[in-house]
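Novice: Predicted model and sequence follow; I will ask about them next.
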Amino acid sequence: MTGEHQTLALVLFGVFVAVTLAITSWVSRGRRGSAVEFYAGGRLFSPMENGFAIAGDYMSAASFLGISGLIALFGYDGLLYSVGFLVAWLVVLFLVAELVRNCGRFTLADVVAARMRERPVRIAAGTSSVTVSVLYLVAQMVGAGSLVALLLGGTGAAAQTWTVIAVGALMVVYVSWGGMRATTWIQIVKAVLLLGGAVTLTALVLVRFHGDVDRLLRTAADRSGHGTAFLAPGLTYGGDWTARLDFISLGLALVLGTAGLPHILSRFYTVPTARAARRSVVWSIALIGGFYLMTIVLGFGAAAIVGPQAVRASNTAGNTAVPLLALDLGGGAGSTGGTVLFAVVAAVAFATILAVVAGVTLASSASVAHDLYASLRRGRGEPRGEVAVARAAAAGIGVVAIALGLLARDLNVAFLVGLAFAVAASANLPVLLYSLFWRRFTTRGAVWAVYGGLVPAVALVLLSPVVSGSPDALFPHADFQCFPLQNPGLVSIPLGFLAGWLGTVTSTEPPDAAKHAETEVRSLTGAGAA
């Protein structure tokens, strides 16, 4: 990339970082000591504001960079991510949004612990939430590294390393300084920028093909090297039984995982009522649905205009397809239009990453402080001390995410998010649904449901082709693979539900009928909700 590209994009990066730091400073003045302020922003956001924030939290680097890149490289099979990410919100809307808002205060563990013995349940749910959050953060780190490496000429390891470290440092600052209130406004600003950028690029792609979508698809197929197979299912997930089972596994993880993501669940506590939580989800579905329709156009547009070969040459996982598309749409390398459009898109993508990592880091640090720390000091810990622990936890989680992000920098970001969704669907969703809907559910069942999904999910990922045994693995020269699927959801999600059922039916401690009745009334009516 030319010096013009680098300078302009870096200036835009700097402007966005300065503006968001100013927002963080402004909204957090005099509001740093309260747990409700730090975790939930005072519960003062309107449904529209929260809907935009949820969209900003959810439309991550996996969506903007990863999905478009997968479609550019693999055509129809890349669409699974767009469909799965969107359909998942129906599960959130109809099953969990209102009930979670009524039953909890800040985290997933609040919902489960309402009718169980607190300490074992909070430790289990907190551990699971931190694990899911770290996996999700790794994907954002990889996206940031790929983006800035492209900006600086694709020089590889050095640019990616420093970028990942910088993103990690910024996310710690956002969370520890501003809490949920600042994070929410950053996500709202980012959602507006991202939707504006996606609309602009989509319009330019359609103008390039004079509004003829059929011509766009045929051109993408011709340049792909796969012909019409590029537009049909099976290019990636067809063929042998392993690939087809991987398709089912990924679909299950994407559709069921959203309802178990800690940073999504925590957003329902930032509004005053359950009705507002439901309306927030409706707003977010409208925004996210429109965005994912545009990622389809951008993915096939990158295949048709840039070409899969050029995308793969820039980044083997396809993470740079959209910036390369913007460069071409603006007039090509060296042109003023190309320079400006590339710089704007790169800055918007970087803003996307910063906003998402802030939200995920806040959710994971809340789990550490409110669940793990507070469960050990229940009755002794003060809210102010809990918030201090959350700020410290944000720094520790940032260090772990940076280290794993550097290790996984050659993997597609949408694929990495798929793994996080699988762990969330395996460990968090079973315990959440059982707690809300099963009268006989017990403390043992809750603990077994979390660990019965979490441990197999993580273990199967470690033993899969993602980590070893293939040229694209994290450790390509090692081979301890013994699980054939890349996504563990097909096995680990049923195991989570099975473990929760088994723990409950073998429990010697009867369920507390009074607590269940209280929780049921509160979940359905909101009576007594925080």
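Specialist: Yes, it's here.
Novice: alpha carbons only for contacts and neighbour counts from here, please
Specialist: OK.
Novice: Check the gap between Trp26 and Phe45 for me.
Specialist: Using CA to CA, to the nearest Å, we find Trp26 at a distance of 16 Å from Phe45.
Novice: isn't Leu485 right up against Arg244?
Specialist: No. Applying CA atoms under 8 Å as the test, Leu485 and Arg244 come out as separate, 9.6 Å apart.
Novice: the more surrounded of these two?
Specialist: More crowded of Leu485 and Arg244, by other CA atoms under 10 Å: Leu485, with 24 against 16.
Novice: in what helix or strand does the more buried one lie?
Specialist: Under DSSP states H and E, no helix or strand contains Leu485.
Novice: Contact partners for it?
Specialist: With contact taken as CA atoms under 8 Å, 6 or more residues apart in numbering, Leu485 is in contact with 242-243, 245-246, 464-465.
Novice: Mind jotting down where the helices sit in the stretch 201-350 of the chain?
Specialist: Assigned by DSSP state H, counting those that start in this stretch, the stretch 201-350 of the chain shows helices spanning 213-224, 241-257, 262-265, 274-305, 308-314, 321-329, 336-366.
Novice: next, the one to line up against it:
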Amino acid sequence: MGGGDVVGILFFILIVGLTMYITFWASRRMTGTKGFYAAGRSLTGWQNGFAIAGDYLSAASFLGIAGLVALGGYDGFMYAIGWLMGYVVVLYLIAEPMRNSGKFTMADVLAFRLRQKPVRVTAALVTIAISTCYMVAQMVGAGAIIQLLVGIPYEIAVIFIGILMLVYVSFGGMIATSWVQIVKAFLLMFATVFLLVFIAFIYQFNLSSLFGEVAAQNGFEFLMPGQLYTNPIDLLSLGMALILGTAGLPHILIRFYTVPTAQDARKSVIWAMALLGIFYITITIVGYGANVIVGPETIAAADSGGNMAAPLLALYLGGGPGTLGGEIFMAAIAAVSFATIVAVVAGLVIAASGAFAHDIYTNVIKRGHATDKEQFRVARITAIVVGALSIALGILAQGLNVAYLVVLAFAIGASANLPTLIFSLYWKRFNTKGAVAGMAAGLFTAVGLVIIGPNIMGTNALFPLENPGIVSIPVGFLTSFIVAIMTKPDKMEGKFEEMDVRTNTGLGAE
């Protein structure tokens, strides 16, 4: 075993030990369902902002964007911009009303003024669908990346990550999950800035020299759009899903319940946007640096999707293959990648378990009469079941290209969740039938178009676009609107006015 391997193992042990300590600390402070689902509403604005960034910045962001830029140039940056711009929608339309009108899940907002049973069941199913898509993609990526970086067999890597995730969620709930995400955000920002400083030093802190070398090696068009995404309609569809889907991702939306006030919810979005903006600009430069320092052939040989661009850059910056410095640098980036994956998956498990335990079990099966102890027990059992299922699906999907599942999750969020949230919060005439129909139409259209699209059917695809958002998002909005207009309003006198006052003032939010 080489010195780099020893250091790599030490880095992994350090991160696992730190997160286990956080879980132990959180388990002693978690009481009842509020602690499990919402961290006792104890996070400040900056803490929740870091947690949102930690929850949002998955392996697709850290490893994927660097690889996309390294192999595809400017188009990889366009992908990152879609993720960042989604928080503008969250900030202006969603964050404060969510915090003031809900309790633990997205369905709480809908059920405030619509009929409980149908909207909770439908919203829970959509949440579980989004979480499953996102989780399988994360687990498959995690297993493959950890196998490449550390040499652990794929199945063992997936099981290990799944077990860690279950420990965080089951024993520490949202408190442990939030602090693991905060620590992960600090580590991720440090790692990307660390790589940036080394690149800047090599080019004497003149990044125009870097871009000049990129153009010299790849051609000037590499710095222009159109290399990775040649179909502008598909790119537009992708952008729509990424920008609008952020405001419909359940594991992001539930983060607004972890702060004590709506003002803190807004502050947390601003903190998250600042962190994400810095990160995506930095990781773009890291991607270009990997292109010229490592070389696209070496990156593609290690992983065809480019996911090894950032770790390989660290290897070369530390001295290159076979050097102790290079192995140490690469081990550090590998450890940060590991923390990134575990933190995101833990957030997804919280969202999925909350959807079943709080929405379906407590408010549908038990009609709101379950005790805190019963809710807590069901939430933990659900978390274990969801975690075990994600491990099984991750192992079964080994070797499959599941990158499209991340975009599908965003498309479902934008097509099913966002229309019902917007209409429920801002349109008095909206009703239960419109909400259920819109969520169902958005979900089935997004999933159906992916199934008959190039991602699944290849050259025999019946739908020409890889990204369904340009069709499924209008379908979700129009279905909600048309069904609501054509059916009778719910007999919930005064509930919209009450909701309007609460979302704008916070009066009665607790």
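Specialist: Nice, I can see it. Computed from a predicted structure; not experimentally measured.
Novice: overall similarity of the pair, as a TM-score.
Specialist: After superposition, the two chains reach a TM-score (TM-score structural alignment, normalised by the length of the second structure) of 0.96; 509 aligned residues with a CA RMSD of 1.8 Å.
Novice: re the thing from before, give me the buried subset of the contacts of Leu485 of the first structure.
Specialist: Among the contacts of Leu485 of the first structure, those buried by neighbour count (16 or more other CA atoms under 10 Å) are 243, 245-246, 464-465.
Novice: Out of those residues, which is nearest to Gly3 of the first structure?
Specialist: Pro465 (39.3 Å; CA to CA).
Novice: Now do the alignment partner in the second structure of the closest one against Arg29 of the second structure, distance only.
Specialist: Using TM-score structural alignment as the criterion, Pro465 of the first structure maps onto Pro454 of the second structure. Remark: distance between Pro454 of the second structure and Arg29 of the second structure (CA to CA) = 48 Å.
Novice: Likewise for Asn467 of the second structure?
Specialist: Counting by CA to CA - Asn467 of the second structure and Arg29 of the second structure are separated by 43 Å.
Novice: So for these two, which residue has more residues nearby?
Specialist: When Asn467 of the second structure and Arg29 are compared for neighbours, Asn467 comes out ahead with 28 against 15, by other CA under 10 Å.
Novice: contacting residues around that one?
Specialist: 234, 237-238, 241, 407-408, 411, 450.
Novice: Aligned to Ala39 of the second structure, what sits in the first structure?
Specialist: In the first structure, Ala39 of the second structure lands on Gly41 (TM-score structural alignment).
Novice: List the contacts of the residue lying closest to its match once chain neighbours are set aside.
Specialist: In space, Gly41 of the first structure comes closest to Arg181 once its chain neighbours are excluded; the distance is 4.3 Å by CA to CA, 6 or more residues apart in numbering. By CA under 8 Å, 6+ apart, the residues touching Arg181 of the first structure are 27-28, 37-38, 40-42.
Novice: Tell me where the stretch 401-530 of the first structure has helices.
Specialist: According to DSSP H, counting those that start in this stretch, the helices that the stretch 401-530 of the first structure contains are 413-437, 443-462, 489-505, 513-525.
Novice: Please find the angle between the direction vectors of the longest one and helix 513-525.
Specialist: Which is helix 413-437 of the first structure. For helix 413-437 of the first structure against helix 513-525, the angle by axes from the mean of the first three to the mean of the last three CA atoms, to 10 degrees is 120 degrees.
Novice: so what corresponds to Tyr87 of the second structure in the first structure?
Specialist: Aligned by TM-score structural alignment, Tyr87 of the second structure pairs with Trp89 of the first structure.
Novice: Pull up the gap between its match and Ser82 of the first structure, please.
Specialist: Trp89 of the first structure is 12 Å from Ser82 of the first structure, where distance means CA to CA.
Novice: What of Phe38 of the first structure?
Specialist: 32 Å.
Novice: Between the two, tell me which one has more neighbours.
Specialist: Phe38 (28 against 23).
Novice: so what's that one closest to, chain neighbours aside?
Specialist: Closest residue to Phe38 of the first structure apart from its sequence neighbours, by CA to CA, 6+ apart: Gly179 at 4.5 Å.
Novice: Kindly report the same for Cys482 of the first structure.
Specialist: Leu463 (5.6 Å).
Novice: So the one you found sits against Gln486, correct?
Specialist: No. Counting by CA under 8 Å, Leu463 of the first structure does not reach Gln486; the two are 9.3 Å apart.
Novice: which of the helices of the stretch 401-530 of the first structure sits most buried?
Specialist: Using mean count of other CA atoms under 10 Å, the stretch among the helices of the stretch 401-530 of the first structure with the greatest mean number of neighbours is helix 413-437 (a mean of 27).
Novice: now for it, which elements pack on it?
Specialist: In this structure, helix 413-437 of the first structure packs against helix 108-113, helix 118-151, helix 241-257, helix 443-462, helix 489-505, with contacts taken as 3 or more CA pairs under 8 Å, 6 or more residues apart in numbering; DSSP states H and E.
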